[in-house]
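S.K.: My questions concern the predicted model and sequence given below.
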Amino acid sequence: MNQHVKSATGMKQEVVGERHEREQLAAFYRICARFGWTEIIYNHITARVPGPERHFLINQFGLMYHEVTASNLVKIDIDGNVVDGSGAKVNAPGFTIHSAIHMAREDAHYIVHTHTTEGVTVACSEGGLSPHNFYGAQLSGLVAYHDFEGISVDLSERERLVRSLGDKNYMILRHHGLLACGETAAAAFFRMYQLQRACEVQVHTLQMGKELRPLSQAVLDRTVQQTQSAVAKGFDAKSTFGQDTYQALIRQLDAEGSTFRQ
């Protein structure tokens, strides 16, 4: 096979790969809309696209999550330049937060950031996320924290964001919201689902006016191990993290005639 054929084959694979990522990401936006994890036209979910350049896809600023489709996602580079010729507008804070992680983490192909009421409530609490509920126990020791510096438009914050996240896949942005990342859309979604549910249960439990009943460290360690190695993979070693859950949600979108693939 000559170099020209190799190059053409590689380009074709990148195009096919990008189309897949576009559909996966558009579905992610629709799923978040279904769960109410939206902030009108704000917040973001991003995906790296195949290829040597660190290009990633983000929602077009001004669209509601239920309006996002595979074709209207915007491709930008790590400097915030739109590289798909669309001239579409993107949100600056979304670029700052997501580009920081895409630049630093080879495994963070998908990143989701939310401002849910429960997520921001826990982010404002001194103690942060409690491990002492069914969902919190699954995340014991796995959650990173990043201190609030104001609206994330200062590119110098990217280095501190990356340092705060380290090698973790769950992060609470203090006074701000939640963030999760993953090698696939399924993994990033499942992690955000765990984090969001942990916050919801914590907030509702504390509304009863009593502290959460504590779990032992041994139980917490066991729960984390069970969740990360078995539960999130559908108790199937061949499945990827969150795969079964995400596929079920996409089937639901398709059955309802969702336009996310357009």
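M.R.: Yep, it's here.
S.K.: only C-alpha atoms for contact and neighbour calcs from this point on.
M.R.: OK.
S.K.: I'd guessed V74 sits against H55; true?
M.R.: No - in this structure, V74 is not within contact of H55 by Cα atoms under 8 Å, at 10.1 Å.
S.K.: now the helices for the stretch 151-262 of the chain?
M.R.: Remark: helices assigned in the stretch 151-262 of the chain by DSSP state H, counting those that start in this stretch are 157-165, 185-206, 217-229, 243-255.
S.K.: and these, which is most packed in?
M.R.: Mean neighbour count (mean count of other Cα atoms under 10 Å) peaks for helix 185-206 among these, with a mean of 22.
S.K.: Give me the distance between that helix and the centre of its chain.
M.R.: Its chain's average C-alpha position is 12 Å from that of helix 185-206, according to Cα atoms, centre = their mean, to the nearest Å.
S.K.: dropping in the other structure now:
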Amino acid sequence: MNKPTSSAEVAKAGKVPAGMSAEEWQARIDLAAVYRLVAHYGWDDVIYNHASMRVPGEPRMFLMKRHELLYTEVTASNLAKVSMDEDLDESSGVNRPGFTLHGGVLAARPDVNCALHMHTEIGMAFSALKHGLRMLSQPAVRFYNRIGYHPYEGLTEDFGERERIARNLGDGKALVMRNHGLLTVGRTARDAFVLMEHLAEAADIQMRLEATGAELIEIPPDVCAKTAEQFDAHDRGRGQADWPAYIRILDGIDPGFRT
């Protein structure tokens, strides 16, 4: 996960509550930032859709938005902390489909600490394209051999669907949930968010290009493989510098997400 230089640096971002580790507080700040960024980019759906974060040091626990909150109302302190092994619904304060999806993904992928799911109109339209993601743009190439597809089964309320979602995601970075929307996963909040930003761009670009009816140029497989590896290296290195920039955007809008 994104870790501060020191506990003191975390405390400067917001007082760490008693009984909570600095690492968990930082994870809360990062996840609250994801929710606020989703709202800033116009991807939110009133109180629906979700992002989640594994709790540092408690691998079977995760954080997510309380059901009734708008994305712009999410803060570090009001995130719900739940066990992925329980069977929860709105009576416990969290959305049942969101809890089912995110708990299942995090349980199946110990390498993933953050997941982001959304269903914008473009994302839902794109998810219904039988041929799926085409290598038509640089954002698309990020997902070369790193994206899965999951057939629509209705609202994600049945724990039995978790296994199928995990199988279709595999060890990939993203999942197209057919006739539903998009999911991205990452080691950090930054990774999950940036991947969603690029997947949304790739979907939008593809939809626009295919609507022209013109002959399109597909990026060759060898170039796709090379570029996807370049993106992997980028995300492990200099790409991490963009997350503080996103945080500065939020601080300029409303730093209340840190509280």
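M.R.: Received the coordinates, thanks. For clarity, every value in this text was computed on a predicted model and none was experimentally measured.
S.K.: that older thread, so which of the helices of the stretch 151-262 of the first structure is nearest G127 of the first structure?
M.R.: helix 185-206 (11.5 Å; Cα to Cα).
S.K.: mean offset of the closest one relative to the second structure (after superposition)
M.R.: Superposed on the second structure, helix 185-206 of the first structure shows a mean distance to its aligned partners of 1.0 Å (mean Cα distance after the TM-score superposition for the first structure).
S.K.: Could you pull up the contacting residues of the residue in the second structure that F134 of the first structure lines up against?
M.R.: Matched to the second structure by TM-score structural alignment, F134 of the first structure sits across from Q138. Counting by Cα atoms under 8 Å, 6 or more residues apart in numbering, Q138 of the second structure makes contact with A202.
S.K.: and the helices of the stretch 151-262 of the first structure as CSV, adding distance to C124 of the first structure?
M.R.: Formatted as CSV, the helices of the stretch 151-262 of the first structure follow (distance: least, Cα to Cα, whole Å):
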stretch, distance to C124 of the first structure
helix 157-165, 17
helix 185-206, 11
helix 217-229, 24
helix 243-255, 30
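S.K.: of all these, which lies closest to L63 of the first structure?
M.R.: Once those are compared by Cα to Cα, helix 243-255 is nearest, at 18.8 Å.
S.K.: returning to that earlier point: among the helices of the stretch 151-262 of the first structure, which is nearest K12 of the first structure?
M.R.: helix 185-206 (22.0 Å).
S.K.: how about the closest one, which residues of the second structure does it hit?
M.R.: So helix 185-206 of the first structure sits over residues 189-210 in the second structure, by TM-score structural alignment.
S.K.: Could you tell me where stretch 166-174 of the second structure falls in the first structure?
M.R.: Using TM-score structural alignment, stretch 166-174 of the second structure pairs with 162-170 in the first structure.
S.K.: distance between the ends of that stretch?
M.R.: For stretch 162-170 of the first structure, the first-to-last residue distance is 12 Å (Cα to Cα, to the nearest Å).
S.K.: Stretch 116-134 of the second structure too?
M.R.: Rule used - Cα to Cα; the end-to-end distance of stretch 116-134 of the second structure is 21 Å.
S.K.: who's in contact with it?
M.R.: 43-45, 49-52, 140, 176-185, 192-193, 196, 200, 202-204, 206-207, 218.
S.K.: now do stretch 219-227 of the first structure
M.R.: By Cα under 8 Å, 6+ apart, stretch 219-227 of the first structure touches P131, A137, Q138, L139, S140.
S.K.: now do 6 Å
M.R.: Residues from elsewhere that reach stretch 219-227 of the first structure, judged by Cα atoms under 6 Å, 6 or more residues apart in numbering: A137, Q138.
S.K.: That stretch maps to which residues in the second structure?
M.R.: By TM-score structural alignment, stretch 219-227 of the first structure lines up with residues 223-231 in the second structure.
S.K.: what's the mean distance for the matching stretch versus the first structure?
M.R.: For stretch 223-231 of the second structure, the mean deviation from the first structure after alignment is 1.8 Å (mean Cα distance after the TM-score superposition for the first structure).
S.K.: Onto which residues of the first structure does stretch 116-129 of the second structure map?
M.R.: With TM-score structural alignment as the criterion, stretch 116-129 of the second structure aligns to 112-125.
S.K.: Give me the buried stretch members for the matching stretch, please.
M.R.: Across stretch 112-125 of the first structure, burial judged by 16 or more other Cα atoms under 10 Å covers V112, H113, T114, H115, T116, E118, G119, V120, T121, V122, A123, C124.
S.K.: Stretch 148-164 of the second structure now?
M.R.: G148, Y149, H150, T156, E157, R162.
S.K.: Any idea how far apart the tips of that stretch sit?
M.R.: 11 Å.
S.K.: Give me the contacts around it.
M.R.: Counting by Cα under 6 Å, 6+ apart, P97, G104, N168, L169, L175, V176, M177, R178 sit against stretch 148-164 of the second structure.
S.K.: for stretch 165-173 of the first structure, same thing?
M.R.: Contacts of stretch 165-173 of the first structure (Cα under 6 Å, 6+ apart): V143, A144, Y145, H146, L178, L179, A180, C181.
S.K.: how long is it end to end?
M.R.: Stretch 165-173 of the first structure end-to-end distance (Cα to Cα) = 10 Å.
S.K.: Ok, stretch 41-61 of the second structure next?
M.R.: First-to-last residue span, stretch 41-61 of the second structure, Cα to Cα: 28 Å.
S.K.: Can you list the buried residues in it?
M.R.: Those would be 43-44, 47-56, 60-61, for stretch 41-61 of the second structure by 16+ other Cα under 10 Å.
S.K.: Most widely separated two among the residues you listed?
M.R.: Between all members of the buried residues of stretch 41-61 of the second structure, the farthest pair (by Cα to Cα) comes out as W43 and R60, at 27.8 Å.
S.K.: residue contacts, R54 of the second structure?
M.R.: So R54 of the second structure contacts F62, N113 (Cα under 6 Å, 6+ apart).
S.K.: which residue in the first structure lines up with it?
M.R.: Under TM-score structural alignment, R54 of the second structure pairs with R48 in the first structure.
S.K.: Equivalent analysis for A32 of the second structure, please.
M.R.: By TM-score structural alignment, A32 of the second structure lines up with A26.
S.K.: And the closest residue to L182 of the second structure other than its chain neighbours, how close does it get to L250 of the second structure?
M.R.: Excluding the flanking residues, the one nearest L182 of the second structure by Cα to Cα, 6 or more residues apart in numbering is V176, at 4.9 Å. Per Cα to Cα, V176 of the second structure is found 28 Å from L250 of the second structure.
S.K.: All set now, cheers.
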